[in-house]
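Engineer: Whatever this is, show me its structure:
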Amino acid sequence: MKRRTLLATGASAAVAAAMGMPVRAEGHEPLKVGFIYIGPVGDGGWTYQHDQGRLAVEEHFGDAVETIYQENVPESADAERAITQMVLSGADLIFTTSFGYMDATNTVAGKFPDVKFEHATGYRRDHPNVSTYDARFYEGRAVIGHIAGKMTKTNKIGYIASFPIPEVIQGINSSFLHAKKVNPDVEMVVIWAYTWFDPAKEADAAKAMIEQGVDVILQHTDSTAPQAAAAEAGNVFTFGQASDMAAFKPSPRIASIIDNWNPYYIKRVQDVIDGTWESGHSWGGMAEGEVVIGEITDAVPADVKAEAEAMIAAITAGEYHPFTGPINKQDGTPFLAEGEVATDLQLVQMDFYLEGMLGDIPS
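Structural biologist: Coordinates of the predicted model:
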């Protein structure tokens, strides 16, 4: 969907400003904002939720902004071509919404210094016109790990992982740590899918886990295929990933981690309009409203739901950090001492499993 040019002049502009509506200066075209997506907007997960953020930008700014997007852009040379084409189409601000776009984003940014670039989940800002942003997904993983540990009857929970990068490893460790706290007998089966979105691979991973006795499945992949596989198997619980995946409520989907990008996207677009945009890094979580736990359904016992809600409240208030010691690494060496809280640097460099996890992280 594209927005028409806003022609706010004279009294109409004054009225709009008085009402707090965003306006562009007289004679200016709308700010053109582009989004590069790893999957289809209908994936029901990661890309879907980013596109909800794009739509929120349209709703908030009206005709002061025009948005464009390209979906299904591979994390390859195709990304550089797609980003470049978006610049040439007139984009003023571009959000590249997958980790694997990091190199391409910085390469294109170096060629077009007047365009602003925002890269999701990355860490490189090679140029002053590049910013990075992420969400503290590990906070949500702690909550659903707690629920998973309480809900499993086989003491086997599964995790469908995408790629062995710190963001994903954080999620695995946070989920396992909090499942283990409430169920010392729990084991976690991890299957690496090496994809963000591939319904066939995700379904195969879920079925393989179920065959191994897993009865609660978590995922860091984007499709609803694991939900469908669990529904077909019966007596298996799942959690929505990135979006609510509400079609599978009340079971097998018993809760969800929702990535709410709306506040960040609206803020950064406003910064460009105001001329206050600066390069930096943002890492918001529950406190900022960027990580949300979706409805915990009645399939979860009331006491477990209350415990999960108490954890959400504590994390949101800054009273509890999911990585608080004592915590050991998988090999038994200390990671965090009693009461010690992981630093952001420790988290973004996480490349190890925690004590009790089985198997190895692929290199």
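Engineer: make it CA atoms for all contacts and neighbour counts henceforth
Structural biologist: Will do.
Engineer: pretty sure M188 is in a helix, no?
Structural biologist: No - read with DSSP: H, G, I helix; E, B strand; the rest coil, M188 is strand and lies in no helix.
Engineer: my guess is A16 meets R24, correct?
Structural biologist: No - with contact defined as CA atoms under 8 Å, A16 does not reach R24; the gap is 10.5 Å.
Engineer: residue boundaries of the helices in the stretch 201-350 of the chain?
Structural biologist: 225-233, 262-274, 302-316, 344-348 (DSSP state H, counting those that start in this stretch).
Engineer: Please work out which of the ones you listed is packed deepest.
Structural biologist: helix 225-233 (a mean of 21; mean count of other CA atoms under 10 Å).
Engineer: neighbouring contacts of that helix?
Structural biologist: Identification of contacts with helix 225-233 by CA atoms under 8 Å, 6 or more residues apart in numbering yields 199-200, 202-203, 205-207, 210, 217, 236-239, 248, 251-253.
Engineer: Next, the second sequence, to be compared with the first:
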Amino acid sequence: MTIGSSSLKRRTVIRGLLAAGAFGATSRFWTGCTPAPPQTQTAPSATAVKTLTIGYIYVGPKDDYGYNQSHAEGEAAVAKVSGVKTVDQASVPETVEVQEVMRNMIKENGVQVLFPASYGYYDPHILKMAVEFPEVQFFHPGALYKEGVHPKNVGSYLGYLLEPAYIAGIVAAYTSKTGKLGYVVPKPIPIVIREVNAFALGARSVKPDLKVQAIFTGDWSLPVKEAEATNSLIDQGADVIISRVDNLKVVITTAEKRGVFSCGYHIDQSSLAPKGYLTGVEWNWAKIYTNYAELISAGKTLMNGGIPHVIRGGLKEEYCKNSPYGPAVSETAKKAADEAKAKFLGGSLVIFKGELKDNKGKVVIPAGKQYTLQDPQLETIDWLVEGVLGDPKNT
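Structural biologist: The predicted model follows:
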């Protein structure tokens, strides 16, 4: 989370005001200080239609080589849709400040649809604003929407990264010589933990005795801790590093300097590690966001039932993908990874199926039971699978 630049802007504004003597379920569709003015992108309009104004809010900078940049790339794709205008605000903390940003976008910019893109924006901030502005639609990535409890103008969407994470695990296992992989993990929440598990299960499908050492930093963006964690994992023998933090630049460049391999996340980060980058786990927000824009432009809404309140998808729905293979990936690894992808697309490969034990030896999925990609049980996973060394409860 980048707060410093935002705070600096606010202090500058306040000093200026004082100087002047003033202070002022599932589907396959697909208050704080006054912030700086949102940035605007306008798509060229091919036909004379009413403009749809969509707002995007990011917890970090839009060029963070990671999570926020992936959403910004999705926003850029939406801005090309005829009749659509976007406004955005970056580096907004997961506090009441985001409520003020949403309120300003609605009142000052005429935003009809909002995509506040960080985990901590949902409860209570989006839920509170949705009640205050019942005519505005609010969409959140990964929220646990509760029918009949949460406002009807709130929706939840997500590209499940489980499948590309599993494939990255396969590539990492074939590449590793030590049998030890390292994972730098941010917050210990279900959406993150299940992806750590998917990566580990993919790797252990190749080498059943392989270990994944996980270090939890405790937040989305803590560069110093991320560098320390990466070096610690390498010192412990990990020769492939992956991370799920917002900005992977520190993790990947540290791995490259140490001469070990890396897998990326959120976007293609191969430019940061031309020698050691193997593949990456990427979102495809452009697909999801353009689908929403087209549906809403056609008059469909959450409130009239034209848009489902929960939208999820994986590789088949093109909501996610893997980065291209790097030069260090063997032909054997590519073949195995491509075969797994084909099985995912065909529906014959299920990641979470029994019998499956957690890393404490407890059976968490019994024999004969499985959780498919659309299963709501995936939304609540709080355990690490066998072979992952680490404890999400001790960060």
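Engineer: Drop the TM-score for these two in here.
Structural biologist: The TM-score (TM-score structural alignment, normalised by the length of the first structure) is 0.89; 342 aligned residues with a CA RMSD of 1.8 Å.
Engineer: So T96 of the first structure is in contact with F35, correct?
Structural biologist: Yes - here T96 of the first structure reaches F35: they are 5.9 Å apart, a contact under CA under 8 Å.
Engineer: Pull the contacting residues for the residue nearest in space to the middle of the first structure.
Structural biologist: Centroid-nearest residue in the first structure: D259, 4.9 Å away (criterion: CA atoms, centre = their mean). Listed by CA under 8 Å, 6+ apart, the contact partners of D259 of the first structure are 46, 49, 135, 242-243, 290-292.
Engineer: do V136 of the second structure as well
Structural biologist: Taking CA under 8 Å, 6+ apart, one finds 111-114, 130, 153 in contact with V136 of the second structure.
Engineer: Just the buried residues from those residues, in PyMOL please.
Structural biologist: PyMOL command restricting the contacts of V136 of the second structure to the buried ones, with burial defined by 16 or more other CA atoms under 10 Å:
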select buried, resi 111+112+113+114+130+153
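Engineer: among the contacts of V136 of the second structure, which are in helices?
Structural biologist: Judged by DSSP state H, the subset of the contacts of V136 of the second structure located in helices is A130.
Engineer: Tell me the one of the contacts of V136 of the second structure nearest V329 of the second structure?
Structural biologist: Closest approach to V329 of the second structure among these (CA to CA): L114, at 40.1 Å.
Engineer: What residue in the first structure is paired with the closest one?
Structural biologist: Matched by TM-score structural alignment, L114 of the second structure corresponds to I94 in the first structure.
Engineer: And for R204 of the second structure?
Structural biologist: In the first structure, R204 of the second structure lands on K180 (TM-score structural alignment).
Engineer: Now do its match against A342 of the first structure, distance only.
Structural biologist: Going from K180 of the first structure to A342 of the first structure by CA to CA, to the nearest Å gives 19 Å.
Engineer: of these two, who's got more company?
Structural biologist: K180 (22 against 17; other CA atoms under 10 Å).
Engineer: Relative to I210 of the first structure, how far out is the more buried one?
Structural biologist: 20 Å.
Engineer: do A64 of the first structure as well
Structural biologist: 50 Å.
Engineer: And M151 of the first structure, by the same measure?
Structural biologist: M151 of the first structure is 15 Å from I210 of the first structure, by CA to CA.
Engineer: now do A11 of the first structure
Structural biologist: From A11 of the first structure to I210 of the first structure the distance is 65 Å (CA to CA).
Engineer: between these two, which one's more packed in?
Structural biologist: I210 (22 against 9).
Engineer: gap between the residue nearest to the centre of the first structure and D51 of the first structure?
Structural biologist: 11 Å.
Engineer: what's the mean deviation for the helix or strand containing the match of R204 of the second structure versus the second structure?
Structural biologist: Per DSSP states H and E, K180 of the first structure falls inside helix 166-182. Mean deviation of helix 166-182 of the first structure from its aligned counterpart in the second structure after superposition (mean CA distance after the TM-score superposition for the first structure): 1.2 Å.
Engineer: Show me what that helix is in contact with.
Structural biologist: By CA under 8 Å, 6+ apart, helix 166-182 of the first structure touches 121, 137-139, 141-150, 159, 161-162, 186, 188, 220, 322-323, 347-354, 357.
Engineer: Strands - which of those residues land there?
Structural biologist: 159, 161, 188 (DSSP state E).
Engineer: which one is the last one nearest to, not counting chain neighbours?
Structural biologist: Nearest-residue entry for M188 of the first structure: I157, 5.0 Å, with adjacent residues in sequence omitted and distances by CA to CA, 6 or more residues apart in numbering.
Engineer: Could you measure from the alignment partner in the first structure of S297 of the second structure over to K267 of the first structure?
Structural biologist: When the first structure is aligned by TM-score structural alignment, S297 of the second structure is paired with I273. Per CA to CA, I273 of the first structure is found 10 Å from K267 of the first structure.
Engineer: ok, how many other residues are close to P274 of the second structure?
Structural biologist: Neighbours around P274 of the second structure, by other CA under 10 Å: 14.
Engineer: Give me the distance between it and N231 of the second structure.
Structural biologist: 19 Å.
Engineer: ditto for A165 of the second structure
Structural biologist: Applying CA to CA to A165 of the second structure and N231 of the second structure gives a distance of 22 Å.
Engineer: And those two? Which one has more around it.
Structural biologist: A165 (31 against 18).
Engineer: just checking, what residue in the first structure corresponds to the more buried one?
Structural biologist: Checking TM-score structural alignment: A165 of the second structure goes with R141.
Engineer: Count the residues that sit near the residue nearest to that match when sequence neighbours are not counted.
Structural biologist: Leaving aside its chain neighbours, R141 of the first structure sits nearest to S175 (5.0 Å; criterion: CA to CA, 6+ apart). If you count neighbours by other CA under 10 Å, S175 of the first structure ends up with 28.
Engineer: now Y174 of the second structure
Structural biologist: The burial count for Y174 of the second structure: 19, using other CA under 10 Å.
Engineer: try V224 of the second structure
Structural biologist: 11.
Engineer: show me the contacts for the aligned partner of it in the first structure.
Structural biologist: Residue pairing (TM-score structural alignment): V224 of the second structure is matched to A200 of the first structure. By CA under 8 Å, 6+ apart, the contact set of A200 of the first structure is A225.
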